[in-house]
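Undergrad: for reference, the sequence and a predicted model appear below.
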Amino acid sequence: MNPYPVVCDLVAKKIFLDTRDLKEWKRTCNHRSRLVTPYSKKELILKDINNVLALLKVSHLEIYDASEVKSIWQGENKETGINGEFIDSELVIFKVHPRSPAENLGFKKGDVIVSINGEQPSSWSVENEGGDYQIHRGPEEFTIKMIPGTVHRDDSMHVTTIGKNARLLEIPSFRADFFKGSALKTVAADLKGASTVVVDLRGNAGGNFVAGLRLLSMFICEPTEIGKLVKPKSTAKTKSLMPNDLDDVRQLAVLEANHEVVLKTFKQEGCFAGAVKVLVDGKSSSVAEMVAQGLKEFRKSPVRGTPSRGQLLVGVWYPIDEIAQGVQISIPEALYVSAKGRRIEGQGVELEKTLYYNLPEMQAGIDSWVKSFLD
């Protein structure tokens, strides 16, 4: 079955954009359906649909194959276990995931990847490609043969002591799994005795809105309205409070029933009253940006790093079985507005200071961005 009519109609009906602004796009979308034949490969159809969706220039609008859906929701994928970034034209390893192929082969944070299979490496290739990795480590240069494998990423919160009275709170994800039960109590206990906390949201692509509210409740000590979700196409004119419930289905039910959903922090034991500082980068998006903006507005937290992605809409997922079992599309149906009226979509979180990594420090295992808050 040709998936284009289903996708074009569903997006036009559900997306938060004004229907009048979608007429030309919908014509283009439906026109692409003529190119589909019984022999069209799934991968090409997915790529072409995403190209059509990209014409609308909004976040959270994308179609995913079953394997990509599994990676997003379960943190599981075939990859190397390496995260790297360019510093002064050198690709430096920032993180080696535990129990990954990279850790098993002896890759280390601070290693410089000179080439992969004789070619210039990229941030994408070091995460996904196998082959011969030429490595520069201190005075040594050597080659490691990489075979990607299944990596179960541990994206739970992690607290590290970085000074006498300072702690680094790394939050790789706002997936609901990591904000259940005693997880927040454990973090609160680890922050005791500190006068400063650096909240590290680098690489955090977001997740569950209530997970973000629970995190903010650790630092905003009284229940506070930090923003709202607005659904322009809602036929309802009511508004409601987002309940303290991590269940995505229940959150979407509240959004479905209302024009506006108020996001308010919760009363929580062990609230941290000291100084809070925030790090973001170009991969920080969605709920991570909501949290950074909330800390900036209500804790006067300095936000440093590089501009965040400016992608803060509410994406609702729908199956597209017309392409294949497990294929899903995310459609943005609501937008976020902070308590002080800032829209993150297309803008990102306003930075106090742009930071640059220091190559010698990173090669020595010193995080120069974290260090900027301690100097």
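TA: Good, I have the coordinates.
Undergrad: C-alpha from now on. contacts and neighbour counts both.
TA: Will do.
Undergrad: what's the longest strand in this protein?
TA: Counting residues, the longest strand found in the chain (DSSP state E) is strand 328-338.
Undergrad: following it, which helix or strand comes up?
TA: strand 353-354 (DSSP states H and E).
Undergrad: which strands and helices lie in contact with that following strand?
TA: strand 303-305 (3 or more Cα pairs under 8 Å, 6 or more residues apart in numbering; DSSP states H and E).
Undergrad: next secondary structure element downstream of the strand it packs on?
TA: Beyond strand 303-305 toward the C-terminal end (DSSP H and E), the next one is strand 313-319.
Undergrad: helix or strand for the nearest residue to Val36 once chain neighbours are set aside, which one?
TA: Closest residue in space to Val36, ignoring its immediate chain neighbours: Asn2 at 6.7 Å, by Cα to Cα, 6 or more residues apart in numbering. For Asn2, there is no helix or strand it lies in under DSSP H and E.
Undergrad: these two touch, right, Asn2 and Glu322?
TA: Yes: the pair Asn2 / Glu322 is scored as a contact, 6.9 Å apart, by Cα atoms under 8 Å.
Undergrad: of the two, who's got more company?
TA: Asn2 (16 against 13; other Cα atoms under 10 Å).
Undergrad: what distance do you get for the residue nearest the centre of the chain to Asn128?
TA: Closest residue to the average C-alpha location of the chain: Ala205 at 0.1 Å, with Cα atoms, centre = their mean. As judged by Cα to Cα, to the nearest Å, Ala205 and Asn128 stand 18 Å apart.
Undergrad: now do Ile329
TA: Distance, Ile329 to Asn128, using Cα to Cα: 23 Å.
Undergrad: who has more neighbours, the two?
TA: The residue with more neighbours, out of Ile329 and Asn128, is Ile329; 21 against 18, by other Cα under 10 Å.
Undergrad: let's bring in a second model and compare:
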Amino acid sequence: MTNAAKSSTIATMIRHRDLAIRLAAALLVCLSGACAPRLTLPKETGAVFSTDSATEVFTAGYSSISEKYIDTISLAVIALEGMRGLSTIDPGLTVSRRQNTIILTDNDRVVARFPAPRDNDARKWAALTVEISTAAGVASKQLRAASNEMLYEAVFDGMLSNLDVFSRYAGVEEARKNRAKRQGFGGVGIRFKLKRGQFRVTFVMPNTPAASNGIKKGDIITHIGQVPVKGLRASEVGAQLRGPIGSRVTLTVRRLGQAGPLTFEIERAHIVGVTVVLSERNGIVFLRVTGFNKNTALSMASKLKKAKKMLGAKIKGLVLDLRGNPGGLLKQSIRVADLFLAQGQIIRTRGRHPDSIQHYEASGPDLVTGAPLVVLVDGKSASAAEIVAAALQDRGRAVVIGTSSFGKGTVQTVIRLPNGGEITLTWSRLITPSGYALHGLGVMPAVCTSGANGGERELIDEALKARMKTSTLIEAWRKADIENKSQRKGLRASCPAERRKRSVEVEVASRLIGNRSLYNRALSLTSAVDAAWH
């Protein structure tokens, strides 16, 4: 493969990977490592990296990938691919192996030769990566001009680009943002939208500094501190609102009906985004779940208790709306499923590393004591959302309505690197209670709404009339070979994955909950009577 082709291939794979990440958030298990300060480049010496620090970073990356990745992979192969990633900075650079020699060339001119380390020696391959980068920096203007982060990104993207679309590297700043999404951040507790040059508050989270200080929905932000926000990007305003927990920020707003501006001095607090929204209609409780962060299960339990207190015996049933939910934290999805199950398996994970092999069981109690439950999914319901849907369907606890879900059935572990960056690495597959692998398949609904714009009665009738066909399809779904991609693709085509925002799924759910006989018949379509408990 030519240098240009190699560089183009890596860039294309990275674009595909980034698209998949946007479509389905990685299902995460977090591991921490040691932290070290950001590297400082001694540019005057011509060195590209601070040798010891960079060696530690690459050693941590290489050893983690070779030990934890879901499939067996040669450490020497990933290290070589990592070094070849330097060509994304300077396409003239090539790294190749001839027997036991690693050769660096610049536009077909040999720059340096190095002996290849033993295939399983992570530290030696890490040291060689630093040597290759340093030698390349002498030959390449582009590499000398590149920051440490650009070099780390080039190497790690090179080694990860040939694995799978969910394995990726995040630099120091991106990793910090990722951790904030997973764990929360220091902020004031508002959401805002930029429209016609104005930053309007669209939501004030309850029990946050913004709420307790009197910020209201509809307020227009004019200044943060002494800085006017006019002309700023939304990301810049968001960054100024965030800061260390306990630090203070001054917010100036305009409010309809007030003659002049209002100024608030607010102390930032730990903010974890709202992921569960409760509503009620005609005795049916609707719980919309937009993601799975560290507070999702606790928030759902709280809202269920609130609904029970509000409606008591008048609760007819519940609708768990997971449409458009990209997933999130593995253990939160397990805890959410556990809220509706008294006992039995929820999910199991299977990978190569011993720590990736886990079995998760429900501990009960069912907080709504067997009340009718419907789960809504669509083509953007992924990972953690699919765990909940599959567990409740397989255990005969819920009727699933919608389209085939996304089919993101792998678990990623997050490896913190000494430079403050992190690797998100695929390390296990999700196996549902009935025994099928979610990846590339997803969850099949009992009532398919693909392409439907209305007619909830017809959709239910059609599903019930096709009972034998559905049973055969479900059996094939649960026995599908993980390696047979064409078979899995064909099964998904029986109810094509779509993004669904229409009300038809809600209407189908309401009709089923309102008619217990219909509900029970729909429930029996996909309950895993002969579940493969392993």
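TA: Thanks, I have it. Since we're looking at a predicted model, the values are computed, not measured.
Undergrad: TM between them?
TA: Once the chains are laid over each other, their TM-score by TM-score structural alignment, normalised by the length of structure 1 reads 0.62; 291 aligned residues with a Cα RMSD of 4.1 Å.
Undergrad: quick one: the helices in structure 1, in order.
TA: Using DSSP state H, the helices found in structure 1 span residues 4-14, 23-32, 42-54, 66-74, 101-105, 123-128, 183-191, 209-216, 248-257, 287-298, 359-363, 368-372.
Undergrad: export these to TSV and tack on distance to Val198 of structure 1?
TA: Formatted as TSV, these follow (distance: least, Cα to Cα, whole Å):
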stretch	distance to Val198 of structure 1
helix 4-14	38
helix 23-32	43
helix 42-54	35
helix 66-74	26
helix 101-105	26
helix 123-128	25
helix 183-191	11
helix 209-216	13
helix 248-257	28
helix 287-298	11
helix 359-363	18
helix 368-372	8
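Undergrad: and the ones you listed: which comes nearest Met146 of structure 1?
TA: Smallest distance to Met146 of structure 1 across the helices of structure 1 (Cα to Cα): 7.4 Å, for helix 101-105.
Undergrad: how far off centre is the closest one?
TA: Centre-to-centre, helix 101-105 of structure 1 and its host chain are 24 Å apart (Cα atoms, centre = their mean, to the nearest Å).
Undergrad: same check, this time on stretch 132-145 of structure 1
TA: 31 Å.
Undergrad: then stretch 460-473 of structure 2?
TA: 33 Å.
Undergrad: which part of structure 1 matches that stretch?
TA: Counting by TM-score structural alignment, stretch 460-473 of structure 2 falls onto no part of structure 1.
Undergrad: which residues does that stretch contact?
TA: Applying Cα atoms under 8 Å, 6 or more residues apart in numbering, the external contacts of stretch 460-473 of structure 2 come out as Ala446, Val447, Cys448, Leu491, Val508, Arg521, Ala522, Leu525, Thr526.
Undergrad: what do you get for stretch 151-161 of structure 1?
TA: 75-81, 97-101, 167-173, 178, 187, 190-191.
Undergrad: so which of those sit within strands?
TA: Glu76, Asn77, Lys78, Glu79, Arg167, Leu168, Leu169, Glu170.
Undergrad: tell me the two of the residues you listed that are most distant?
TA: Longest span within these, Cα to Cα: Lys78 and Arg167, 32.4 Å.
Undergrad: okay, the two: which has more neighbours?
TA: Using other Cα under 10 Å, the more surrounded residue of Lys78 of structure 1 and Arg167 is Arg167, with 22 against 18.
Undergrad: so what does that one match up with in structure 2?
TA: Aligned by TM-score structural alignment, Arg167 of structure 1 pairs with Val285 of structure 2.
Undergrad: quick check, that match in contact with Leu318.
TA: Yes: in this structure, Val285 of structure 2 is within contact of Leu318 by Cα under 8 Å, at 4.7 Å.
Undergrad: okay, how far is it across stretch 278-286 of structure 1, tip to tip?
TA: Start to finish, the residues bounding stretch 278-286 of structure 1 are 15 Å apart (Cα to Cα).
Undergrad: neighbour-wise, which one of the contacts of stretch 460-473 of structure 2 leads?
TA: In the contacts of stretch 460-473 of structure 2, the most neighbours by other Cα under 10 Å go to Val447, 28 neighbours.
Undergrad: returning to that earlier point: alignment lookup: the residue nearest to the centre of structure 1 to structure 2.
TA: Checking TM-score structural alignment: Ala205 of structure 1 goes with Pro326.
Undergrad: buried sites along the one helix or strand Asp52 of structure 2 maps to?
TA: If you go by DSSP H and E, Asp52 of structure 2 is part of helix 51-68. Neighbour counts using 16 or more other Cα atoms under 10 Å place 51, 53-68 of helix 51-68 of structure 2 among the buried residues.
Undergrad: same check, this time on stretch 340-359 of structure 1
TA: Buried-residue list, stretch 340-359 of structure 1, by 16+ other Cα under 10 Å: Arg343, Ile344, Glu345, Gly348, Val349, Glu350, Leu351, Leu355, Tyr357, Leu359.
Undergrad: re earlier: out of the helices of structure 1, nearest to Val92 of structure 1?
TA: helix 359-363 (7.4 Å).
Undergrad: how far is that closest one from where the chain is centred?
TA: 26 Å.
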